[in-house]
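Enquirer: model the structure of this input:
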Amino acid sequence: MEQVFLAVENIDKSFAGVHALNDVSLKIKKGEIHCLAGENGSGKSTLIKVIAGVEKPDSGQIIIDNKKYHHLHPIDAIHEGIQVIYQDFSLFPNLTVAENLALNSQLEMRKKLVSWKQVKETAEKALQLINVDLDLNRLVENLPVADKQLVAISRALMQDAKLVIMDEPTTALTQKEVERLFKIIKSMQEKGISTLFVSHKLREVLDISERLTILRNGQKVIEGNVEEFDETKITYYMTGRNVSSNKFISEKKSGDEKPILSVTNLSSDGFFDDINFDLYKGEVLGITGLLGSGRTELALALFGYSPADKGEIHINGQKIHIKSIQDAMRNGIAYVPEDRLNEGLFMKQSISRNIYVGILDSIKKALGLINVSEADSIAASLIKDLNINADDPLRPVQTLSGGNQQRVVLARWLSTKAKLIILNGPTVGVDIGSKTDILEKLKELAKEGLGIMIISDDIPELVQTCSRILVMHKGKIIRTLEGDEIEEKAISNILNNLD
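Expert: A predicted model of the protein is given here:
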């Protein structure tokens, strides 16, 4: 019989009278890869914090290797071999890779002087644990996301980890980087290390996990071996509703119809070269490719953030010149960034202000004062239209879930009467229910005549949403897929065979 490493039994936790966890139990066996799934607000993060000793449960108990705790302190969890890798990785960005890896061991030795030779040796041994090679002298802030994650995993394993909890570990990773992460998780399993993989990406849950526990509204709704589940079943238990995953069928375009967007021989030195495509009314155009393919740089050129060096851009048949973001906005081009927290929202400002900030010039009264009643009316209409879950539009936008925050960014651009919206990773960090709602709204907007472009690594998302997909590699469009060609396996094969 396989031995249980961790068991949480009948855990309750409330905040200000609101149940975050209600009678939740979970078991993780030694060497098991266990997935904890659920939408935002389901209780996943609270349960992680209880296991890590950050939050004290109101009732219940935690059993680690047959030792019973009514609550843990963080140092207890670490001594028991529990390591948590949070979404931000909790690294020191202004320190090098070596310093981040060796810091704990240097502190434990309490030496007055640092032995840099010892720091290097410690860091090298840490990276050997997962068989990767990184520049030890490089500052962590300059690393790509995938390499930051490798540093965090190596550091966790240095602490004699027996259970590694990974909180949404693939949010900002490409498909190839996800595959590398999964190989590392499997190698950890071979050493007897358990993994609690916390995610709401269904395909990844099915690919990596052995057992699955699903939370909804603070309660465990189901658990079982992963073979007992498929995406439809997981979605139902996570959301409590049946969610559509039908592919998007675009309208047939007439022979004389002008495209909403036409790009001809667009180039930007060092990023992309000779890009040509059209986008018609009723279509959703997808763009995918490996990291460094030039897809994001193309989007930023169309939005005027990094203007192209040469080529032509036409909107509704009219040639336009984009040399700045202001040029793009004047011509009805909008951009929803992947990093909505730092690039897309004013986090401490209200939901309403985040929506109408893009149209301040058009709602001014005499003396340059804002027509607040008109602004609030526009915001309220869009909140309703996009199903933004906001009981009070004056609440700071930072209080909303990821899915609702993304709707706010979209609402802002819709308020500007944009002709084309480019979305980079439109559902990154968004739970499955909100993800489906956002993608369905984009299809609806496309049918109403708005130009929609989606840049994404999420292949199921592209297949479900796009009527045409461009695959970019090394700054060029190498394939155009449409109709029956738009299949997950076909896209994965193309990306996996790129050098």
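Enquirer: please count neighbours and contacts with C-alpha atoms only from this point.
Expert: OK.
Enquirer: give the contact list for the residue nearest the centre of the chain.
Expert: Central residue of the chain (CA atoms, centre = their mean): residue 428, 2.8 Å from the mean position. For residue 428, the contact set (CA atoms under 8 Å, 6 or more residues apart in numbering) comprises 171-172, 338.
Enquirer: can you classify it as helix, strand or coil?
Expert: In three-state terms, and counting by DSSP: H, G, I helix; E, B strand; the rest coil, residue 428 is coil.
Enquirer: identify the residues contacting the helix or strand that contains residue 263?
Expert: Assigned by DSSP states H and E, residue 263 belongs to strand 261-268. Residues outside strand 261-268 that contact it (CA under 8 Å, 6+ apart) are 272-280, 307-317, 420, 451.
Enquirer: for the stretch 301-450 of the chain, what spans make up the helices?
Expert: 325-330, 351-356, 372-385, 402-415, 432-447 (DSSP state H, counting those that start in this stretch).
Enquirer: which of these has the highest mean neighbour count?
Expert: Counting by mean count of other CA atoms under 10 Å, helix 351-356 has the highest mean neighbour count of the helices of the stretch 301-450 of the chain, with a mean of 26.
Enquirer: list the helices and strands that helix packs on?
Expert: helix 372-385, helix 402-415 (3 or more CA pairs under 8 Å, 6 or more residues apart in numbering; DSSP states H and E).
Enquirer: circling back to that earlier point, how distant is the strand holding residue 263 from the center of its chain?
Expert: Here the centre of strand 261-268 is set off from its chain's centre by 29 Å, with CA atoms, centre = their mean, to the nearest Å.
Enquirer: next: stretch 412-424.
Expert: What separates the centre of stretch 412-424 from the centre of its chain is 21 Å, taken as CA atoms, centre = their mean.
Enquirer: what of stretch 324-331?
Expert: 27 Å.
Enquirer: just the buried ones from the contacts of strand 261-268, in ChimeraX syntax?
Expert: Per 16 or more other CA atoms under 10 Å, the buried members of the contacts of strand 261-268 correspond to this ChimeraX selection:
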select :272,273,275,276,279,280,307,308,311,312,313,314,315,316,420,451
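Enquirer: in strands only, show me the contacts of strand 261-268.
Expert: The strands, defined by DSSP state E, take in 272-279, 310-315, 420, 451 from these.
Enquirer: which residues in the stretch 151-300 of the chain form helices?
Expert: Taking DSSP H, counting those that start in this stretch as the criterion, the stretch 151-300 of the chain carries its helices at 175-190, 202-208, 231-239, 295-302.
Enquirer: quick check: which of these is buried the most?
Expert: Sort these by mean neighbour count, taking mean count of other CA under 10 Å, and helix 295-302 sits at the top with a mean of 23.
Enquirer: next, the second sequence, to be compared with the first:
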Amino acid sequence: MLEMRGIRKAFGPVKVLHGVDLEVRAGEVHALLGENGAGKSTMMKILCGILKADEGTIRIDGREQDFAHYDDAIAAGVGIVFQEFSLIPYLTAVENIFLGREKTTSFGLLNRRAMRTRAREVLGKLGVDVPLDVPVADLSVAEQQFVEIAKALSLDARILVLDEPTATLTPGEVEHLFKVMADLRQQGVAMVFISHHLDEIFEICDRITVLRDGEYVGTCEVSAIDTDRLVEMMVGRRIENNFPPKPTALPDRRVVIDAKNIQLRKNGPVSSFQLHQGEILGFAGLVGSGRTETALSIMGAYPAAAVEVEINGDPKRPANPKEALERGIGLLPESRKDQGLITSFSIMQNVSVNNYGKYRAMKYFLDLKKELEATRSVMKDVQVKAPGPNVAVDTLSGGNQQKVVIARWLNHNTPILIFDEPTRGIDVGAKAEIYQLMRNLTEDGYSIIMISSELPEVIGMSDRVCVFRSGAIVATVQGDAINSEEIMTHATTGKVRYVA
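Expert: The predicted structure is shown next:
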């Protein structure tokens, strides 16, 4: 159904795609894999008419296509679920789904009833109940993801591109999506599926095409390859173990955070935890179990009903993130682009943004040489791969963007770090680098709270794990008890303590 041949694309002197081929059959789910920066998203933007290829051809059902813009691709039966949401935050789900192709009555008025009925029908296929009449800005990230998916499905596309569609979904929601994809496969829809979760590739996909550094590496049947070989195709080398070794024994170290009587909502469950110097404390549990809210409550970024916090022995609770930063707490948020970075700024500006006071030469001037030297130093420490400190952050891969956020906190001297979903949307090679960086930091005396929905990540990286359920910590496990059975048992059946 789809043939892309010899696709080349450059942005100025930077060559992004070097004659890449892709062939997708009707009724198959075809994985497009590669590290961040391999050219996957650029390839798909060319398919959807968002970008224009410098060279190469696109054929759909044997007919050559030349898309001038996105509407041309839609008319040819191509739909895409973008990795970065393309929703208008202050419009409702219905208004977003039909934006630019609104249904009208015979009098030329908006047919809101027809649009609402169709939106409910498409969301029903996904097995989710998303509020239709509130701005999407008020929806959860997962609900916004389903609106994005529904927007593409409503096009009745014959070729559907899904770029990291599961990144914000729970396992149950992913299962619903895969059922929908199976139905679409039966209907003859050709799907291009991009994901960094290799287990999903082996579960849902039929064939795989791998790109590396903008080059075509190869295409193979899923049944003819294993994970190790697939990773080697993607990164050009074998990765024997994603996770660095844990310390064999954690020495008795001082408590840097002692959080007690945490109550996220009034009359809700109560819990407590401690974070020690030089450890990685994992926060595990199902989505919505209170992991992120608990971490944010200790730095004054979430309005918990009650919480008592001692930071390095000081019992004063930070009133807001600014005070938490002054007390040495840095946050790598779940959504790095929306909450962790100013993407139009350079690496140096992002690294310095919280800490310009240290570069003040006089009352109204900055010592730019000092700022540049400091930025280069922390970039080297965290191994940011970029031409230089003045490169815009939005040109970097996801893994390097994460490293820029970490570099900012190292530059600000924050020995307590909260990492919320630190490897979401990051390829397997960059994950290994982030994991090693985290372990290096703890060896240097930093303390890390790691919130993750990926159980292998929690097990492989954590020295201890706090397991959450229904808004509270129901167990803290360590040593051999850090295993999937133990953690999931507590996460799904653990007893929660409530107060009157």
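Enquirer: go through the helices of the stretch 151-300 of structure 1 and name the closest to residue 468 of structure 1.
Expert: Residue 468 of structure 1 lies closest to helix 295-302 among those, at 15.1 Å (CA to CA).
Enquirer: counterpart of that closest one in structure 2, which residues?
Expert: Aligned by TM-score structural alignment, helix 295-302 of structure 1 falls on residues 291-298 of structure 2.
Enquirer: name the residues that touch that stretch?
Expert: Stretch 291-298 of structure 2 is contacted by residues 259, 262, 264, 283-285, 302-304, 307, 309, 317-318, 418, 420, 449, 451, 468, 471 when judged by CA under 8 Å, 6+ apart.
Enquirer: so who does the equivalent of residue 193 of structure 1 over in structure 2 touch?
Expert: Under the alignment (TM-score structural alignment), residue 193 of structure 1 pairs with residue 189 of structure 2. By CA under 8 Å, 6+ apart, residue 189 of structure 2 lies in contact with 26-28, 157-160.
Enquirer: ok, now residue 343 of structure 2?
Expert: Here residue 343 of structure 2 is in contact with 337, 392-394 (CA under 8 Å, 6+ apart).
Enquirer: which of those residues are buried? Put it as a ChimeraX command.
Expert: Selection command for ChimeraX covering only the buried members of the contacts of residue 343 of structure 2, criterion 16+ other CA under 10 Å:
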select :337,392,393,394
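Enquirer: among the contacts of residue 343 of structure 2, which are located in strands?
Expert: Going by DSSP E, the strands hold none of those.
Enquirer: out of the contacts of residue 343 of structure 2, which are shared with structure 1?
Expert: Retained contacts for the contacts of residue 343 of structure 2 in structure 1, judged by both residues aligned by TM-score structural alignment, their matches' CA atoms under 8 Å, are 337, 392-394.
Enquirer: pretty sure residue 90 of structure 2 is touching residue 139, no?
Expert: No: in this structure residue 90 of structure 2 lies outside contact range of residue 139 using CA atoms under 8 Å: 10.7 Å.
Enquirer: which one's more surrounded, these two?
Expert: residue 139 (18 against 13; other CA atoms under 10 Å).
Enquirer: residue in structure 1 paired with the more buried one?
Expert: In structure 1, residue 139 of structure 2 lands on residue 143 (TM-score structural alignment).
Enquirer: quick one, strands of the stretch 101-250 of structure 1?
Expert: 163-167, 194-199, 211-216, 219-225 (DSSP state E, counting those that start in this stretch).
Enquirer: now those strands as a markdown table including distance to residue 121 of structure 1 and mean neighbour count?
Expert: Below are those laid out as a markdown table (distance: least, CA to CA, whole Å; neighbours: other CA atoms under 10 Å):
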| stretch | distance to residue 121 of structure 1 | mean neighbour count |
| --- | --- | --- |
| strand 163-167 | 23 | 24 |
| strand 194-199 | 26 | 24 |
| strand 211-216 | 37 | 23 |
| strand 219-225 | 41 | 16 |
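Enquirer: among those, which is nearest residue 331 of structure 1?
Expert: Across the strands of the stretch 101-250 of structure 1, closest to residue 331 of structure 1 is strand 194-199 (CA to CA), at 38.8 Å.
Enquirer: mean per-residue distance, the closest one versus structure 2.
Expert: Following superposition, strand 194-199 of structure 1 is found to deviate from structure 2 by 1.5 Å on average (mean CA distance after the TM-score superposition for structure 1).
Enquirer: what helix or strand is residue 495 of structure 1 located in?
Expert: helix 488-496.
Enquirer: which parts of that helix are buried?
Expert: Judged by neighbour count (16+ other CA under 10 Å), helix 488-496 of structure 1 contains these buried residues: 491, 495.
Enquirer: check the mean deviation of it from structure 2.
Expert: Mean deviation for helix 488-496 of structure 1: 5.3 Å (mean CA distance after the TM-score superposition for structure 1).
Enquirer: what's in contact with that helix?
Expert: By CA under 8 Å, 6+ apart, helix 488-496 of structure 1 touches 176, 289-290, 459-460, 463.
Enquirer: buried ones among the residues you listed?
Expert: Listed as buried from the contacts of helix 488-496 of structure 1 are 289-290, 459-460, 463; burial here means 16+ other CA under 10 Å.
Enquirer: need the counterpart of residue 118 of structure 1 in structure 2.
Expert: Residue 118 of structure 1 maps onto residue 114 in structure 2, by TM-score structural alignment.
Enquirer: now that match: how far from residue 95 of structure 2?
Expert: 12 Å (CA to CA, to the nearest Å).
Enquirer: and if you look at residue 191 of structure 2?
Expert: According to CA to CA, residue 191 of structure 2 and residue 95 of structure 2 sit 25 Å apart.
Enquirer: A strand includes residue 7 of structure 1, no?
Expert: Yes: assigned with three-state DSSP, residue 7 of structure 1 falls within a strand.
Enquirer: what residues are up against it?
Expert: With contacts defined as CA under 8 Å, 6+ apart, residue 7 of structure 1 is in contact with 25-28, 62-64.
Enquirer: pick the one among the residues you listed closest to residue 185 of structure 1.
Expert: Closest to residue 185 of structure 1 out of the contacts of residue 7 of structure 1 is residue 28 (15.1 Å), distances taken as CA to CA.
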